[in-house]
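Student: return a 3D structure for these sequence lines:
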Amino acid sequence: MGRAAHGADFLQLRIDDAPSGGRADWLARQLRLAIADGRLPVGSRLPATRVLAGELRVSRGVITEAYQRLGEDGHVVGRGRNGTVVVAAPAKARPAASPPPPPPGALFGTPPGTDIFDALRDAPARIDFSPGVPDLTAFPRTAWLRAERTVLRELSASAFGYGDPRGAPALRIAVADWLARNRGIRAAPGDVVIAAGTAQTLTLLGRVLHDDGLRTVAVEDPGSLGARQHLRNGGLDTPPVPVDADGIRVDQLRATDASAVLLTPAHQFPTGVVLGGERRRDLMRWATERDGLIIEDDYDAEHRYDRAPVPALRSLLAEHVCYAGSVSKLLAPALRIGWVFAPPKYRDALVAAKRFADLGNAVLPQLVLARLMESGALERQLRLLRGRHRRRRDAMIAAVGTHLPHAVVHGAAAGLHLTITFDAGFSDTDLAAAALARGVKVQPLSWHSQRPHRPGLVLGYAAPTATDIAEGMETLGETLRHLR
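Tutor: Take a look at the predicted model:
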């Protein structure tokens, strides 16, 4: 008599088809296929690990490992008593024959500006490597709902009225405590103003500085095109100051007539360098001598993998630093919650600008976030994200080495993106255009610079799954070879 086959009613799985020693890999692959072809639609629930292990007659660890791999890919998420739920389907397979790339410059051949940036940002793509987005499938839905229920249960009726334009007192206290613990910043809750992300902070601050008579804010080069656009929208000039391996060139900053500068010192966007110790000291001297203002965008400060944290500039020279942060990279950009600590000289004007802009952020999400910060849930979320993002970073570095072997990788020690540079007889905008035609979205490095630079790309790795990273980088390598 032959050996009895072991299988499950669920998806008609037959564990005997799995290779010896590779059962978790086999099961994860079968589940991905079922999600991709619609047998497991988004919203469906996977069997409990104990139940499926019993049906297949394997250890529960095999099932747990397979589910964990799907979770790391962003296909499923564990929801406590509600089980493991499908939240996203894998990208559909790429056609066997890739379409030829469009003529160089066909999509992005005009000089970089708002219209082009918005067109690329909004363009649909099968695989999206846009920087600045965390793993959105990891959003702590269960913890958020639990905190929201607690807030609603305890909230008084009067709290549903118009709130303080500076932000909910509970969140300002929580933010001050969070930054004291995690960034070494000592500030009173009264110093905190809650804004709709760093984008609104720059818009409000630009208005305040313009009204105070400032017309120029120096910026890093390369540096964020989006940040530059917000400042220019406020009527401010943004002269570029070069960035090298130690951060902004303070000697070049001194050569400008600017008395304010916007920096991302913890993890410079987009190069990923950290502002060095001597540069920090020189920057402090510049601010003191010129009575200057440093706008510190603490971009990616929490997402560290291979290096120790660096102190925030605000912790070193509070009277000359306007500090800005948000939860867009910690939780989700959709929350639109950030904070700003302005020096006393600008604090009242900033609060007035916030009041006239929108009367203050929505109160309920602020209170829920405060609860997450106070309970330790946000620290737990950060630990989860660091592990997941590190694995995806490693996957992208490996894929770059395989498919773009001549590219140089920058800024891998922290953050949510890599920057690569390469030598080519065409522009990085041409490469971005050709890649987008094949369904892969990337950002040209040149868009973030006001001066000529070696061509490159800014590649976000936190949101795409490991599968998408491998496929997208293969497509990018093929595109680069076609253009050459």
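Student: alpha carbons only for contacts and neighbour counts from here, please
Tutor: Will do.
Student: what's the neighbour count on V408?
Tutor: Using other CA atoms under 10 Å, V408 is surrounded by 14 other residues.
Student: please look at it and L418 and confirm they touch.
Tutor: No. Using CA atoms under 8 Å, V408 is not in contact with L418; the gap is 10.1 Å.
Student: what helices or strands is the helix or strand that contains L476 leaning on?
Tutor: Under the criterion of DSSP states H and E, L476 resides in helix 466-483. Counting contacts by 3 or more CA pairs under 8 Å, 6 or more residues apart in numbering; DSSP states H and E, helix 466-483 packs against helix 60-73, helix 377-403, helix 428-437, strand 440-441.
Student: hmm, who's touching it?
Tutor: With CA atoms under 8 Å, 6 or more residues apart in numbering as the test, helix 466-483 has contacts from 72-73, 90-91, 100-101, 127, 392, 395-396, 399-400, 403-404, 426, 431, 434-435, 438, 440, 461.
Student: pull out the buried members of the residues you listed.
Tutor: With neighbours counted using 16 or more other CA atoms under 10 Å, the contacts of helix 466-483 contain these buried positions: 72-73, 90, 101, 127, 392, 395-396, 399-400, 403-404, 431, 434-435, 438, 440, 461.
Student: show me where the stretch 1-150 of the chain has strands.
Tutor: Using DSSP state E, counting those that start in this stretch, the strands of the stretch 1-150 of the chain run over residues 45-46, 76-78, 84-86, 127-128.
Student: please point out which parts of the third one sit buried.
Tutor: Spelled out, it's strand 84-86. Those would be 84-86, for strand 84-86 by 16+ other CA under 10 Å.
Student: equivalent analysis for stretch 387-397, please.
Tutor: 388-393, 395-397.
Student: now render these as a markdown table, adding distance to L202.
Tutor: Formatted as a markdown table, the buried residues of stretch 387-397 follow (distance: CA to CA, whole Å):
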| residue | distance to L202 |
| --- | --- |
| R388 | 30 |
| H389 | 27 |
| R390 | 29 |
| R391 | 32 |
| R392 | 30 |
| R393 | 29 |
| A395 | 34 |
| M396 | 31 |
| I397 | 32 |
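Student: same list, the buried residues of strand 84-86, but as JSON lines with distance to A199 please.
Tutor: Below are the buried residues of strand 84-86 laid out as JSON lines (distance: CA to CA, whole Å):
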{"residue": "T84", "distance to A199": "35"}
{"residue": "V85", "distance to A199": "33"}
{"residue": "V86", "distance to A199": "33"}
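Student: second chain to compare with the first, below:
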Amino acid sequence: MNTWAIWAPDLHLDLAGRRAAGVGLRAALEDALREAAAGGNLPPGTRLPSSRALAADLGLARNTVAEAYAQLAAEGWLASRQGSGTTVAQRSPCAPPEPPPVRPPAPSYRYDLRSGRPDLDLFPRRDWLAATRRALDAAPRDALGYSDPRGRIELRRALAGYLGRVRGVRIDHERLVLCSGYAQGLALLAAVLHADGARTLAVEGYGLAPHHAAISAAGPATVPLPLDERGARTELLPGLDADAVLLTPAHQFPTGAPLHPSRRAAAVDWAREADALVIEDDYDGEFRYDRQPLGAVQALDPDRVVYAGTASKSLAPGLRLGWLALPRRLVEPMAEQKARADGQSGVIEQLALAELIGSGGYDRQVRRARLHYRRRRDRLAAVPADGPGEEELVARAARRGLALQSLGEFRHPLLGRGGPDEPSPALVIGYGTPSEGSYAGALAELAALLAER
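Tutor: The predicted structure is shown next:
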């Protein structure tokens, strides 16, 4: 039986579904027309076909259609006049739907000094465009199709060389998996570890709650690892009964401390002895201002350390480019997890970054960004650091149109309070987001805030 009638405008009448549910022919037609009129698919005044025409379209007896029309006219859904045919009746307007609940508007800030956000004006638009053109010109035909979920080999090869040269990572391109940003890579890795039996991941006592949430959503619970001025206290790992630990060794976020060499070694020793894994988030590893660069922890034991990096700070988070350098045993399950998640990351962005690295443009961009942020950091450091408590300062700042964050916002909810190594209350101030033209105003507003009494 047909489920639609061929008159203009087209109208879907699902009679077959109703018939399958045991509804009779006439009742099925009445229900379908009533639903179309009530739902707006048949607006008031719409002229319906004659009972003969509709019967022919639907393969029904004419009497069945005529009786359905008569019943709906009696109910007030249709109007029938001699010589004018049958139309959908005019009806009183329905009561307007309940308005959705009013949500408080997001706060509007004149200046944004929140952390973890780069200066988007630094993105090398011309260099990126040129690299994209060169990459597309050189790309093989199959590059734009479905490919290896680990990512394009051009970028994996370029990254293997770059990471070895700049960060001391010991890796070959076969053990690199490209992801749509670091956050996705972390979530996929947590899912792989959970499928392999991992139940708990240790995380630094202060860090990004969304990352902890991504781990928990994948299965493992998170347990906090205390930290002090030398970074995460990795000597405490044996007492946490964790299957892996997530660290930011180059630049602990948000306190800024690098992980002490003895604690780097302690983390790797723990992983070997406990048959566990270290996940190294190389947060801001390319940006350093007041100390010699530290090589990647991954170099101490590539079979026990996963190295994670991203182009979100050096280029832009909108590119969604991140990477994981993996122990060999994790490459295949990670590739499978990536394939299930979204198939593959964007190919054009991968090819462009590979070209930018190969041409030396990425090195130039990192140096440019490092100098830019060094200057901003020095200007921020000159602001007198004084004022009331962190929570009160954040609230006062919001009233002045200044977006700030307190250190307490990054505290793991399970971290014990009052320990001897507990960081003092503080503000976490980012200096990447404001445009160059507004940065001076942002600092002036911050200085005025701190001077309030």
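Student: rewinding a little: with distance to D358 of structure 1 added, can I get the helices and strands packed on helix 466-483 of structure 1 in a markdown table?
Tutor: As requested, these are exported to a markdown table (distance: least, CA to CA, whole Å):
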| stretch | distance to D358 of structure 1 |
| --- | --- |
| helix 60-73 | 38 |
| helix 377-403 | 27 |
| helix 428-437 | 37 |
| strand 440-441 | 33 |
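Student: between these, which gets nearest to A159 of structure 1?
Tutor: Among those, the nearest to A159 of structure 1 by CA to CA is helix 377-403 (23.8 Å).
Student: what angle separates the closest one from helix 466-483?
Tutor: Angle, helix 377-403 of structure 1 to helix 466-483, by axes from the mean of the first three to the mean of the last three CA atoms, to 10 degrees: 40 degrees.
Student: how about the helices of structure 2, start to end?
Tutor: For structure 2, applying DSSP state H gives helices covering 15-20, 25-39, 51-58, 62-75, 125-138, 153-167, 182-195, 209-218, 261-274, 328-342, 347-359, 361-381, 390-399, 436-451.
Student: find me the equivalent region of the shortest one in structure 1.
Tutor: The alignment of helix 15-20 of structure 2 onto structure 1 (TM-score structural alignment) finds no residues at all.
Student: which strands or helices does that helix pack on?
Tutor: Against helix 15-20 of structure 2 (3+ CA pairs under 8 Å, 6+ apart) you get helix 25-39.
Student: for the helix it packs on, name the packing helices and strands.
Tutor: Using 3+ CA pairs under 8 Å, 6+ apart, helix 25-39 of structure 2 sits against helix 15-20, helix 62-75.
Student: may I see the buried residues of the shortest one?
Tutor: Think helix 15-20 of structure 2. Within helix 15-20 of structure 2, the residues scored as buried using 16+ other CA under 10 Å are 15-16, 18.
Student: now the residues you listed as CSV including distance to A440 of structure 2?
Tutor: Shown next, in CSV, are the buried residues of helix 15-20 of structure 2 (distance: CA to CA, whole Å):
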residue, distance to A440 of structure 2
L15, 69
A16, 69
R18, 69
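Student: for those, which one is nearest A68 of structure 2?
Tutor: Taking the buried residues of helix 15-20 of structure 2 together and measuring to A68 of structure 2 by CA to CA, the closest member is L15, at 13.1 Å.
Student: please tell me I have it right and the closest one contacts E30.
Tutor: No. Between L15 of structure 2 and E30 there is no contact under CA under 8 Å: 9.6 Å.
Student: coming back round to it: quick one: which of the helices and strands packed on helix 25-39 of structure 2 is nearest T132 of structure 2?
Tutor: helix 15-20 (51.5 Å).
Student: which outside residues touch stretch 389-401 of structure 1?
Tutor: 135, 305, 407, 409, 412, 416-418, 461-462, 465-466, 469-470, 473-474.
Student: and the aligned partner of D342 of structure 2 in structure 1, how many residues sit next to it?
Tutor: Taking TM-score structural alignment for the superposition, D342 of structure 2 sits opposite D358 in structure 1. For D358 of structure 1, the count of nearby residues is 12 (other CA under 10 Å).
Student: against Q200 of structure 1, how distant is D358 of structure 1?
Tutor: To Q200 of structure 1, D358 of structure 1 is 11 Å away according to CA to CA, to the nearest Å.
Student: who's in contact with the aligned partner of F341 of structure 1 in structure 2?
Tutor: When structure 2 is aligned by TM-score structural alignment, F341 of structure 1 is paired with A325. The contact partners of A325 of structure 2, taken as CA under 8 Å, 6+ apart, are 171, 175-177, 306-308.
Student: quick one: which of the residues you listed is nearest G164 of structure 2?
Tutor: I171 (7.1 Å).
Student: list the contacts for the aligned partner of that closest one in structure 1?
Tutor: Aligning on TM-score structural alignment places I171 of structure 2 opposite A187 in structure 1. By CA under 8 Å, 6+ apart, the contact set of A187 of structure 1 is 176, 180.
Student: for the one 10 residues further on, same thing?
Tutor: The neighbourhood of G197 of structure 1, defined by CA under 8 Å, 6+ apart, consists of 325-328, 333, 336-339.
Student: want to throw the residues you listed into TSV with neighbour count?
Tutor: TSV is the format used below for those (neighbours: other CA atoms under 10 Å):
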residue	neighbour count
G325	25
S326	27
V327	18
S328	21
P333	18
R336	20
I337	24
G338	23
W339	26
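Student: so how far is S147 of structure 2 from G343 of structure 2?
Tutor: 8 Å.
Student: and F139 of structure 1, how many neighbours?
Tutor: Residues lying near F139 of structure 1 (other CA under 10 Å) number 16.
Student: all strands of the stretch 201-350 of structure 1, in order?
Tutor: All strands of the stretch 201-350 of structure 1, identified by DSSP E, counting those that start in this stretch, fall at 218-221, 240-244, 247-248, 260-263, 293-297, 321-326, 338-341.
Student: tell me which of these lies nearest to R50 of structure 1.
Tutor: So among these, strand 321-326 is nearest, using CA to CA, at 39.9 Å.
Student: matching residues in structure 2 for that closest one?
Tutor: Going by TM-score structural alignment: strand 321-326 of structure 1 matches residues 305-310.
Student: how big is the offset of the matching stretch relative to structure 1?
Tutor: Compared with structure 1 after fitting, stretch 305-310 of structure 2 deviates on average by 0.6 Å (mean CA distance after the TM-score superposition for structure 1).
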